[in-house]
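[1] pasted the sequence and its predicted model underneath.
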Amino acid sequence: MATTLPVKIEFSLPEGWQPASPDEVGAPEVAFVALHPESRDGFTANITIAGKIREDLADLVTLAEESVQRLSQAATVRVAKRNQVGTPEAPALTQTLRLSGRLRGLPLELVQSQVYLIMQDVHDPARRAVLEFTLTAKSSQFEEVQDDFKEFVRSIRPVDAPAST
């Protein structure tokens, strides 16, 4: 069953992307999936959103390394690029991974662009929401969809909780 995000956000999907049920596309560990049907060629480019509460003080590089280790269980992973971005109030990290594996017995080369964003709990600074936004595409598809992913990431905004009275 698809997860829910620990914080509320809003975003806009670029033209040509369609929401899909995480459960139906085999990604129950994420809260949101969008597919790019035009890129379908043995693999459909996709955007996912996942998030969880972290009560440890793991920095962004540690979080990114955890992702590399998790993905390494299913494919050969190489970190192509990693950059810390964002602000002190909203730190973020981007990384681009090259994945080599097999899909239905055939070799598959993927590129995964990940953006990690930390949002502090204003009431308890030890609690942090870590959001992960990911674009996964075949190497041959990546150039076609990477600008869409950048547009998507730029559209992400936190949704303020309603004021209590």
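    In hand now; what should we look at? Numbers count the residues shown, from 1 in each chain.
[2] contacts and neighbour counts: CA atoms only from here.
    Fine.
[3] wait, Glu109 touches Arg98, no?
    Yes: Glu109 is within contact range of Arg98, at 7.4 Å (criterion: C-alpha atoms under 8 Å).
[4] then this one, side by side with the first:
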Amino acid sequence: MTDKISPKLKVAKPKTTRTKRPRATTSDGHYVTNDYLLPLIIEGKAAGNVLSDKLAEALMLIVQRYSFSANFVGYSFREDMVSFALVNLCANWWKFDEANYSNPFAYYTQAAFNSFLQFLASEQKQRDRRDRLLIAMGANPSYGYTDRHSTNGVRTSDETAFRAPRMED
């Protein structure tokens, strides 16, 4: 005879509790820390807003590493975005107020993020200009332009070939 388990009987599973990983007490493994940045900023401002080589390298590391985040890693012009953000940071590094704030890493990371968004907006404008010129010449624009500028937001087979707007004399 085979033993049958009653469907009413449930096997109790042991409860597992998740434990939080303890917060790191050292900064080993961090590429740039606030403890490293803050004295460099103070020294640079004391020297008359002179950007030191060490601070420039730290800013470069911040921008370089942030560009590999999932938001920006897929762009073919990622290196151009890094250059644009680095120029912005080097021009405006001295605006961090060390008297009121003690987290320059967050400040410069946010500044790099904003520079990336600014660069993406300018690239979008360039693509739209190119697509408008293509339409004026009778060619098909990119699919993204077609989707953004269609009247009802839904593309039909008729809309695959955009036509140039009539230019009246």
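    Structure received. Only a predicted model underlies this, so the values are computations on that prediction, with no experimental measurement involved.
[5] mind checking the TM-score on these two?
    Superposed pair, TM-score by TM-score structural alignment, normalised by the length of the first structure: 0.26. Supporting alignment: 61 aligned residues with a C-alpha RMSD of 3.7 Å.
[6] compare Glu109 and Arg98 of the first structure (neighbour count), which wins?
    Using other C-alpha atoms under 10 Å, the more surrounded residue of Glu109 of the first structure and Arg98 is Arg98, with 19 against 16.
[7] quick check, the more buried one in contact with Val77.
    Yes: under the criterion of C-alpha under 8 Å, Arg98 of the first structure makes contact with Val77 at 5.7 Å.
[8] quick check: buried residues in the longest helix anywhere in the first structure?
    With secondary structure taken from DSSP state H, the first structure has its longest helix at helix 139-155. Using 16 or more other C-alpha atoms under 10 Å as the test for burial, helix 139-155 of the first structure gives Gln141, Phe142, Val145, Gln146, Asp148, Phe149, Phe152, Val153.
[9] may I see those residues arranged in JSON lines, with distance to Val85 of the first structure as well?
    JSON lines is the format used below for those (distance: C-alpha to C-alpha, whole Å):
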{"residue": "Gln141", "distance to Val85 of the first structure": "25"}
{"residue": "Phe142", "distance to Val85 of the first structure": "22"}
{"residue": "Val145", "distance to Val85 of the first structure": "21"}
{"residue": "Gln146", "distance to Val85 of the first structure": "18"}
{"residue": "Asp148", "distance to Val85 of the first structure": "19"}
{"residue": "Phe149", "distance to Val85 of the first structure": "16"}
{"residue": "Phe152", "distance to Val85 of the first structure": "16"}
{"residue": "Val153", "distance to Val85 of the first structure": "13"}
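[10] max pairwise distance over those: which two?
    Taking C-alpha to C-alpha, the two most distant members of those are Gln141 and Val153; they sit 18.5 Å apart.
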